[in-house]
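S.K.: After the sequence you'll find the predicted model.
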Amino acid sequence: MLSNKSRPVIEATLPLIGSRIGEITPIFYNRLFTAHPELLDGLFSRSNQKNGTQQQALAGSIAAFATHLVNNPGTLPEAVLARIAHKHTSLGIVEEQYPIVYEHLFAAIVEDLGDAVTAEVAEAWTEVYWLMADALVKLEKGLYAQQANDKIWTPWTLTSKEEAGTDSVTFRFAPADETPATVAAPGQFVSVRVKLTDGVRQCRQYTLSDNVTSTTERVITTKIDSGGEVSPFMHQSLQVGDVIELSNPYGDLVIDTVGAPIVIATAGIGCTPSASALANLVAAGSEREVLVLHAEQQEANWALKYQMLESVAALPNAEIRLWLEDLENKDAGTEATAGFMNLAGLELPVDAKLYLCGPLPFMRAIRSQAIDAGIPATSIHYEVFGPDLWLAA
């Protein structure tokens, strides 16, 4: 825990560091990749560096961790650390890389803040960094130990590639070697690593969208991101029979088959964890009370429509509500509400747990509505595709 010596220093300098962290992190990444350009091959995302989201996520995680240490002495922000640890392990981050990050991060802090970084300030923030790093290393070692193998990446063969709504595709993979595969949990993701035309490998996390407990198949459904590199390659260049690398399954947004009632609210391609959870509930013969809420711009965009509707129909205590911005082009038999999703007027199950996945503005709005409706913040869980900009905010 943060020492009594460092706490007042962190408390005094947190506003300054917090106000400058957005400028510090780009300097950090420039230093890091200048010294270690190999990290852009198969570890860091070039597109997330280009659009700035990775810098924002790193800044947010550091600020959130330091703020927690100041405001909650004697504890660690477990939810923040778990989310980061799952992303790290899906990419193969190891303990030996933390000193490298420390070296270039603190050089960036000194470059930006200059004489404001006294020996006392440097010592206090060094303590914060290593408290965070040591906590993450411990969590990550535990996550690695839970896997059925000791490999970061294993080869998988594409066996099927099918359209799944406008601009979305479902990919099915089978193991390409004899490496034991880990059983996934509904809501978890895998990292995908592909070699692009310039020879550089790039990674992206995708939620498993079906058949999650299988060890002989991995299924993901992706929507093409025109600003990215991995999804365009997969949609346009990856063919049945090709072999790519997948990580073991990770992710802390896991939806169990038993327990309190659940509300799953999604928008767009955020439906993937919902679809996998519903399929898993059906396979388990679950009688859990489930309310599925989904929003789309138009019905044709709904990537996993039929899978989700079939699952809801097969569950004895499940129902689904749909919101469409464009009602004119919906199917004749589809029941939907016009406009954006709104929880007002819905009878939410008592003691419900709420799971959110979709664009950040959508999740923020629904979270606020859920709290207004009486769902405690501690019962609301979310998944962000890509760098966690909610935390950064």
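M.R.: Structure received.

S.K.: Every contact and neighbour count from this point should use C-alpha atoms.
M.R.: Fine.

S.K.: Can you give the distance of the top helix by length along the chain from its chain's centre?
M.R.: Across the chain, the longest stretch assigned as helix under DSSP state H is helix 7-35. In terms of Cα atoms, centre = their mean, to the nearest Å, the centre of helix 7-35 is set 23 Å apart from its chain centre.

S.K.: same deal with stretch 103-114?
M.R.: Mean C-alpha position of stretch 103-114 versus that of the full chain (Cα atoms, centre = their mean) differs by 28 Å.

S.K.: Show me which positions of that stretch end up buried.
M.R.: Across stretch 103-114, burial judged by 16 or more other Cα atoms under 10 Å covers 104-106, 108-110, 112.

S.K.: Comparison target below:
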Amino acid sequence: MLSEQSLPVVRATLPVVGGAIGEITERFYPRMFAAHPELLRDLFNRGHQADGTQKQALAGSIATFATFLVERPDERPDAMMARIAHKHASLGVTSEQYKIVHEHLFAAIVEVLGEAVTPEVAAAWDEVYWLMANALIAAEAQLYQESGVAEGEVWRDMVVSGRHAETPDAVSLTLRRADGGPVEPFLPGQYVSVQATLPDGARQIRQYSLSQAPGHPEWRITVKRLRGEDARPQGEVSSWLHENVRPGDTLTVSAPFGGLTLPEGEGPLLLASAGIGATPMLAMLDHLAATGSTRPVLVAHADRTPADHAHRAELTRLTSELPGASLHLWYEDAHASVPGARAGRTDVAALDLPPGLTAYLCGPLPYLKSVRGALLEQGVAPAAIHYEVFGPDLWLGRD
């Protein structure tokens, strides 16, 4: 918690700093990348920098953390912090890089707020930053230790052993260790990062869920090619993987991370997904089927059309192998070709939700907001709803 001398200062200045945090992050990133261009080239997602979502996520996380320190000093936004820590670990972020962020973030704060940043204000917000940074550094150190790697040393070479087109825009890749060793164990629902060296020499990194359960001799990821409103390829890494990677090629891949993982126990589950968000749910279902689970499982998936639904046959098969599971599908178009599918978008009210349900959600942010809100209306406890969002988390602290 904040020190006695910093707490009233942060409380008094939170409206000002919070109101300016968007402009501060706008200044922060150009300053940092000018001093350290390798960070934009080889670590940060250039697409999220270009569209502004990474800046929004950083601003939201700082504002949320500071608000907790002032309004709920005995608590921390643990779900938010865990998602950030897992993402950082999957990128190989090190404790030294927090010093770089601190230097340029506080220079941006002074640049935006000017004389309002007195020594007292600077010291108080410095404390906020390092409380958050040190909590993340500690969490990431624990993740590195659990993975059996040194800080930041998460990368290994993997050979692409197979490639399969799941839909016109989704391809699955199976991966084996280049050194011939066994693939590491992971928890159903976790993801890995994949490095791609693009034509301009930049090394860009993206995360992909492991879409099969632990226990298989190889890992599998499923990559959806992102497209813009004009239907042209938009994601530079997903497009590069689609166009260039074939069996026999080598990819640099991280150890598995991610906190949206299948819980132990026999309680009822809801696995709800949209689009490529089905991939972590596939790993969970695969694990449940492999272990002979009889727990009640509602599987709900939404997609644009059946043809766009990656791994649809596999999702159907795995659900049918579980005696306590039921599958519920929604398609915006052409749903009549799939028996039992509904038209439109996921309707939680159409599901018979058992008491004691734990819900796991994965998909685009509007989908997460809609389904979570509907679950709350149906009486599901907020603490029982967990989610994973691909890309910058613009919904920080809402758990």
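M.R.: Sure, I can see it. Predicted model only: the values in this text are computed from it and were never measured.

S.K.: care to give me the TM-score?
M.R.: Once superposed, the chains reach a TM-score of 0.96 (TM-score structural alignment, normalised by the length of the first structure), with 390 aligned residues with a Cα RMSD of 1.5 Å.

S.K.: rewinding a little: wait, which of the buried residues of stretch 103-114 of the first structure is closest to Gly60 of the first structure?
M.R.: Closest approach to Gly60 of the first structure among these (Cα to Cα): Leu105, at 14.1 Å.

S.K.: Would you enumerate the residues in contact with the closest residue to that closest one other than its chain neighbours?
M.R.: Distances taken as Cα to Cα, 6 or more residues apart in numbering place Phe28 nearest to Leu105 of the first structure, at 5.0 Å, with adjacent residues excluded. Contact analysis of Phe28 of the first structure by Cα atoms under 8 Å, 6 or more residues apart in numbering lists 104-109.

S.K.: Residue in the second structure paired with Ala66 of the first structure?
M.R.: Mapped onto the second structure by TM-score structural alignment, Ala66 of the first structure lines up with Ala66.

S.K.: helix, strand or coil for that match?
M.R.: Here Ala66 of the second structure is helix, with the state taken from DSSP: H, G, I helix; E, B strand; the rest coil.

S.K.: Near it, how many other residues are there?
M.R.: By other Cα atoms under 10 Å, 26 other residues sit near Ala66 of the second structure.

S.K.: and it, how far is that from Met132 of the second structure?
M.R.: Per Cα to Cα, to the nearest Å, Ala66 of the second structure is found 9 Å from Met132 of the second structure.

S.K.: do Leu2 of the second structure as well
M.R.: Leu2 of the second structure is 11 Å from Met132 of the second structure, where distance means Cα to Cα.

S.K.: Same check on Pro256 of the second structure?
M.R.: 24 Å.

S.K.: The two: which has the busier surroundings?
M.R.: Set side by side, Pro256 of the second structure and Met132 show more neighbours around Pro256, with 24 against 17, by other Cα under 10 Å.

S.K.: Kindly state which residue of the first structure is aligned to that one.
M.R.: By TM-score structural alignment, Pro256 of the second structure lines up with Pro249 in the first structure.

S.K.: Not counting its neighbours along the chain, what's nearest its match?
M.R.: Spatially, and ignoring its direct neighbours in sequence, Pro249 of the first structure is nearest to Val190 (4.8 Å; Cα to Cα, 6+ apart).

S.K.: same deal with Ser293 of the second structure?
M.R.: According to Cα to Cα, 6+ apart, the nearest residue to Ser293 of the second structure is Leu322 (6.8 Å).

S.K.: What's the local residue count around the one you found?
M.R.: Other residues near Leu322 of the second structure come to 21 when the count uses other Cα under 10 Å.

S.K.: on that earlier part again, which ones are touching the match of Pro256 of the second structure?
M.R.: Here Pro249 of the first structure is in contact with 90, 182-185, 188-191 (criterion: Cα under 8 Å, 6+ apart).

S.K.: Return a PyMOL selection command for the buried portion of these.
M.R.: Selecting only the buried entries of the contacts of Pro249 of the first structure in PyMOL, with 16+ other Cα under 10 Å as the criterion:
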select buried, resi 90+182+184+185+188+189+190+191
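
S.K.: Would you mind putting the contacts of Pro249 of the first structure into CSV with distance to Ile371 of the first structure alongside?
M.R.: Shown next, in CSV, are the contacts of Pro249 of the first structure (distance: Cα to Cα, whole Å):
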residue, distance to Ile371 of the first structure
Ser90, 32
Thr182, 36
Val183, 34
Ala184, 30
Ala185, 27
Gln188, 25
Phe189, 27
Val190, 31
Ser191, 32
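
S.K.: closest to Gly142 of the first structure among the contacts of Pro249 of the first structure?
M.R.: Looking across those and measuring by Cα to Cα, the closest to Gly142 of the first structure is Ser90, at 12.9 Å.

S.K.: Is it correct that that closest one is in contact with Gln188?
M.R.: No - here Ser90 of the first structure lies out of contact with Gln188, judged by Cα atoms under 8 Å, at a distance of 10.7 Å.

S.K.: shared neighbours, those two?
M.R.: Joint contacts of Ser90 of the first structure and Gln188 (Cα under 8 Å, 6+ apart) are 249-250.

S.K.: Would you check that Leu391 of the first structure makes contact with Ala63?
M.R.: No - judged on Cα under 8 Å, Leu391 of the first structure makes no contact with Ala63 at a distance of 9.3 Å.

S.K.: So between the two, which is more surrounded?
M.R.: A count of neighbours by other Cα under 10 Å puts Ala63 above the other of Leu391 of the first structure and Ala63, at 21 against 17.

S.K.: roughly how far out does the helix or strand harbouring the more buried one sit from the chain middle?
M.R.: Secondary structure from DSSP states H and E places Ala63 of the first structure in helix 53-71. Its chain's average C-alpha position is 16 Å from that of helix 53-71 of the first structure, according to Cα atoms, centre = their mean.

S.K.: Now do the same for Thr261 of the second structure: helix, strand or coil?
M.R.: Under three-state DSSP, Thr261 of the second structure falls in the coil class.

S.K.: That one: neighbour count?
M.R.: Neighbour count of Thr261 of the second structure, defined by other Cα under 10 Å: 21.

S.K.: Starting from Cys362 of the second structure, give me the distance back to it.
M.R.: Using Cα to Cα, which is the criterion applied here, Thr261 of the second structure is 11 Å from Cys362 of the second structure.

S.K.: What does Val312 of the first structure correspond to in the second structure?
M.R.: Applying TM-score structural alignment, one finds that Val312 of the first structure aligns to Thr319 in the second structure.

S.K.: I am finished for the moment; much appreciated.
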